[in-house]
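Model the following, please.
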Amino acid sequence: MKAAYFDTTGAPDVIRFGDVPTPDPRAGELRVKVLAAGINPIDTYIRSGAAPMPLPRPAITGTDFAGVVDAVGPGGKFRVGDRVWGSNQGLLGRHGTCAEFVCVEEKWAYPTPASVTDEQAAAAALVGITAHLGLFHRAKLTHGETVFVNGGTGGVGSMVVQMAKAVGAKVICTVGSEEKAALARELGADLAINYKTDDISTRVKEFTGGTGVQVWYETLPPADFDETVEMMATRGRIIVMAGRAARPVFPNGPFYVKGLSLMGFAMFNMTAEEQRVGADEMNRWFEAGKLVALIGARFPLMQTVQAHQLQEDNTIRKAGTLTGKIVITPTE
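The predicted structure follows:
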């Protein structure tokens, strides 16, 4: 089969496109003919060596997938021909999804609703489950609360906006342009703040009547929590899930006087059962028309190097040239 793989970590150009053995499913696994795969920041961190993990050799890149079951190992619950989607591949010793086929443990696969395209399912996978874990497993978001998220049109941020609205929360997000502000409002944001031209703290205080936000979902590496804590409501919850090397200044006094909570998580450390809760709810929201994945770029499998470069340019170098997710199409 054709795949995008690497034998050693490094810059995007360590990725090769070529033939590798087609895998056979073992007990508890299914083999998926990949019709769409997704590229995420974690894929670039693994490939570069910034996130060291056990990897097969060669290591196929890609975390997210959507496609059709092609073969099933002994005892499987899925059947050949079933449409499925999922994430958690390409890490912790698992082969990735930027290939014509991938073998996946059944616990990481979810049925794809008939109304959802493979591109949508793959693009929503990691970012959607991540958003759900932060909002509901960690922060316990409830109806009527106010959520703040940086990057309302980014991969995770756009999912946070839509999921928070789906449960009746109010949403404030940041954006970098008027075009992105309009898009964020289309997704459901009640307030989209242009961080380049507006004072975020002032706008948040105006919107909340000075009470602050109950849930702060931080998608960026935090540098200083002073402004965050200032904008929080009493007993608010702050979620962090980015910034491996970040060592932010922390305002201890204001934090504990307000009775705040700070919680972090990495999606791939969460159990399959914890992640499935989010995947199941995502399927319900997909079918109800309450969830859509923003796709900012598409590449054929042979151009996975360029896809990694685009992701790095935006994640690390803040190029601002990508809105939403990158999708790889192995069949093109």
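
For the rest of this, base every contact and every neighbour count on C-alpha atoms.
Noted.

Touching stretch 276-283 from outside, list them.
The contact list for stretch 276-283 (CA atoms under 8 Å, 6 or more residues apart in numbering) reads 108, 110, 112, 113, 125, 128, 129, 132, 133, 291.

ok, residue 310 - how many residues close by?
Residue 310: 19 surrounding residues under other CA atoms under 10 Å.

Pull up the distance across stretch 35-48, start to finish.
26 Å (CA to CA, to the nearest Å).

What is the nearest of the contacts of stretch 276-283 to residue 182?
residue 291 (17.0 Å; CA to CA).

Distance of that closest one relative to residue 165?
10 Å.

ditto for residue 116
Counting by CA to CA, the gap from residue 116 to residue 165 is 20 Å.

likewise residue 212?
Using CA to CA, which is the criterion applied here, residue 212 is 18 Å from residue 165.

The two: which is more packed in?
Here residue 212 and residue 165 are compared on neighbour count by other CA under 10 Å; more neighbours surround residue 212, at 24 against 21.

Tell me who's in contact with the more buried one.
204, 205, 230, 231, 232, 233, 234.

got it, and residue 332?
Per CA under 8 Å, 6+ apart, neighbours of residue 332: 300, 301.

Second chain to compare with the first, below:
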Amino acid sequence: MHAIRQYEFGPAEVLRYEEVPDPHPGPGQVRIAVAAAGVHVVDTSIRQGGQRGPFPQPDLPMTPGREAAGVVDELGAGVDVEWLGRRVVAHLGMASGGYAELAVREVEALQVLPDGADFDAAVAMIGTGRTTMSILRTARPTAGDVVLVTSAAGGIGALAVQYARNIGATVVGAAGGAAKVAKVRELGADIAVDYTAPDWAQSVREALDGRAVSLVLDGAGGEYGRAAFDLLGPDGRITMYGKEFGEHQFTSDDLLARALAAKVALGPNLLKVPGGMRTLENEALAALADGSLRPLVGPPFALAEAAKAHAALENRETYGKVVLRPTP
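This is a model prediction of the structure:
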């Protein structure tokens, strides 16, 4: 089979497309003929050698990739024969071989695809979708909120816009560039703005016509996160996620002066949900099945273009979920 191999930590160019031996499942495992593999911002941190948090860096060489969807084509010992030929999706772990034509996973980690779900959408929801469910549990948006979502054309942001719209909140979506703003508008945001424009915050104030933002869902950080924070009215709250959430440059004095609340959505919060990650996966895939949430998926990259996909993601050139396809 073909797979992406990494022999050193570094820039996107360290990802190599190679031919390697086919893997085979062990006891209690299945092999998946991969139709779509998810690319996540965490993958870029792992590749660089800069992944933060409780998970150690993987040993090299390795095949990256944490999310895969496809068809079960081989069973390990002890696995029910009914799994053979099933369309499934699975989170594989931190760096566990998803960027490949074939991937192996324990059968208890598999999720059977909802009827009608395509592989790209499924691979978006098994990782990015479950993360979004955790963020929403932390943020607790309500119908009475004015919700500002930064990075609203990203994988998480697009789902957050839809969720807030579905519960009846007023939704402001901020993204970078006209094309991404158009995507946010298509998702149902009441107000869609380009936060690379110097006057974007003032545009939001004018569009809200006296109403204040009450909840910020921020995956952008930096100057965009700070500008979003400044749009909060008294008693407002900000929920932060993403690798740049620590760069907002606001202090406890800023929170006290306006009676604001700040939360970090990821990290330990992901592990506090009863039933853990499986519960979040179930919620995400149920929302996909009933049509209440549809992941925004960008144009797919070929598996051989994994380095190009990483570079595009890091340069903010993508929208929605980034997906690799082993076959055209």
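
give me the number of residues near the closest residue to residue 29 of structure 1 other than its chain neighbours?
Nearest residue to residue 29 of structure 1, sequence neighbours excluded (CA to CA, 6 or more residues apart in numbering): residue 105, at 4.3 Å. Other residues near residue 105 of structure 1 come to 18 when the count uses other CA under 10 Å.

Assess the claim that residue 105 of structure 1 and residue 28 are in contact.
Yes - assessed by CA atoms under 8 Å, residue 105 of structure 1 is found in contact with residue 28 at 5.8 Å.

The spatially most central residue of structure 1: what's it in contact with?
By CA atoms, centre = their mean, structure 1 has its centre lying nearest to residue 127, at 1.7 Å. By CA under 8 Å, 6+ apart, the contact list for residue 127 of structure 1 reads 155, 156, 159.

repeat that with 6 Å
Residues near residue 127 of structure 1 by CA atoms under 6 Å, 6 or more residues apart in numbering: 155, 156.

what do you get for residue 104 of structure 1?
29, 30.

what ranges do the strands span in the stretch 1-150 of structure 1?
Here the stretch 1-150 of structure 1 has its strands, by DSSP state E, counting those that start in this stretch, at 2-6, 16-19, 29-39, 59-60, 64-72, 83-86, 101-105, 109-111, 146-149.

Distance check, residue 254 of structure 2 against residue 203 of structure 2.
If you go by CA to CA, the gap between residue 254 of structure 2 and residue 203 of structure 2 works out to 23 Å.

Narrow the contacts of stretch 276-283 of structure 1 to those in helices?
Using DSSP state H, the members of the contacts of stretch 276-283 of structure 1 that fall within helices are 125, 128, 129, 132.

In CSV: those, plus distance to residue 298 of structure 1 and neighbour count.
As requested, these are arranged in CSV below (distance: CA to CA, whole Å; neighbours: other CA atoms under 10 Å):
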residue, distance to residue 298 of structure 1, neighbour count
125, 16, 24
128, 19, 27
129, 21, 26
132, 25, 26
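
re earlier: show me the one of the strands of the stretch 1-150 of structure 1 that comes nearest residue 301 of structure 1.
Minimum separation from residue 301 of structure 1 across the strands of the stretch 1-150 of structure 1 (CA to CA) falls at strand 2-6, 6.8 Å.

Could you list every helix and strand in contact with that closest one?
strand 16-19, strand 59-60 (3 or more CA pairs under 6 Å, 6 or more residues apart in numbering; DSSP states H and E).

Distance from the chain centre to the longest one, please.
For strand 16-19 of structure 1, the separation from the chain centroid amounts to 26 Å (computed by CA atoms, centre = their mean, to the nearest Å).

Which neighbouring elements make contact with that strand?
Short answer (3+ CA pairs under 6 Å, 6+ apart): strand 16-19 of structure 1 packs on strand 2-6.

Helices of structure 1, start to end?
In structure 1, the helices defined using DSSP H lie at 41-48, 118-132, 155-166, 178-187, 200-208, 226-230, 252-257, 272-287, 304-315.

Surely residue 39 of structure 1 and residue 324 touch.
No - look at residue 39 of structure 1 against residue 324 with CA atoms under 6 Å: they stay out of range, at 10.7 Å.

Which one's more surrounded, these two?
residue 39 (26 against 21).

Can you tell me the residue that sits opposite the more buried one in structure 2?
The equivalent of residue 39 of structure 1 in structure 2 is residue 39 (alignment by TM-score structural alignment).

nearest residue to its match other than its sequence neighbours?
residue 322 (5.3 Å).

What lines up with that neighbour in structure 1?
So, by TM-score structural alignment, residue 322 of structure 2 is matched to residue 326.

can you check residue 62 of structure 2 too?
The equivalent of residue 62 of structure 2 in structure 1 is residue 59 (alignment by TM-score structural alignment).

In contact with that match, which residues?
By CA under 6 Å, 6+ apart, the residues touching residue 59 of structure 1 are 5, 6.

Distance of it relative to residue 95 of structure 1?
6 Å.

if we can go back for a sec, need the contacts of stretch 276-283 of structure 1 in CSV (columns: distance to residue 44 of structure 1).
What follows is the contacts of stretch 276-283 of structure 1, written out as CSV (distance: CA to CA, whole Å):
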residue, distance to residue 44 of structure 1
108, 21
110, 25
112, 26
113, 29
125, 17
128, 19
129, 19
132, 22
133, 22
291, 26
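
before we move on, back to that, and the helices and strands packed on strand 2-6 of structure 1, which is most packed in?
Mean neighbour count (mean count of other CA atoms under 10 Å) peaks for strand 59-60 among those, with a mean of 26.

Please state the offset of it from the chain centre?
For strand 59-60 of structure 1 - counting by CA atoms, centre = their mean - the centre lies 20 Å from the chain centre.

Now that strand on structure 2. Mean distance?
Here the mean offset of strand 59-60 of structure 1 against structure 2 after fitting is 0.9 Å, by mean CA distance after the TM-score superposition for structure 1.

For stretch 170-184 of structure 2, give me every contacting residue.
Stretch 170-184 of structure 2 is contacted by residues 146-153, 189-196 when judged by CA under 6 Å, 6+ apart.
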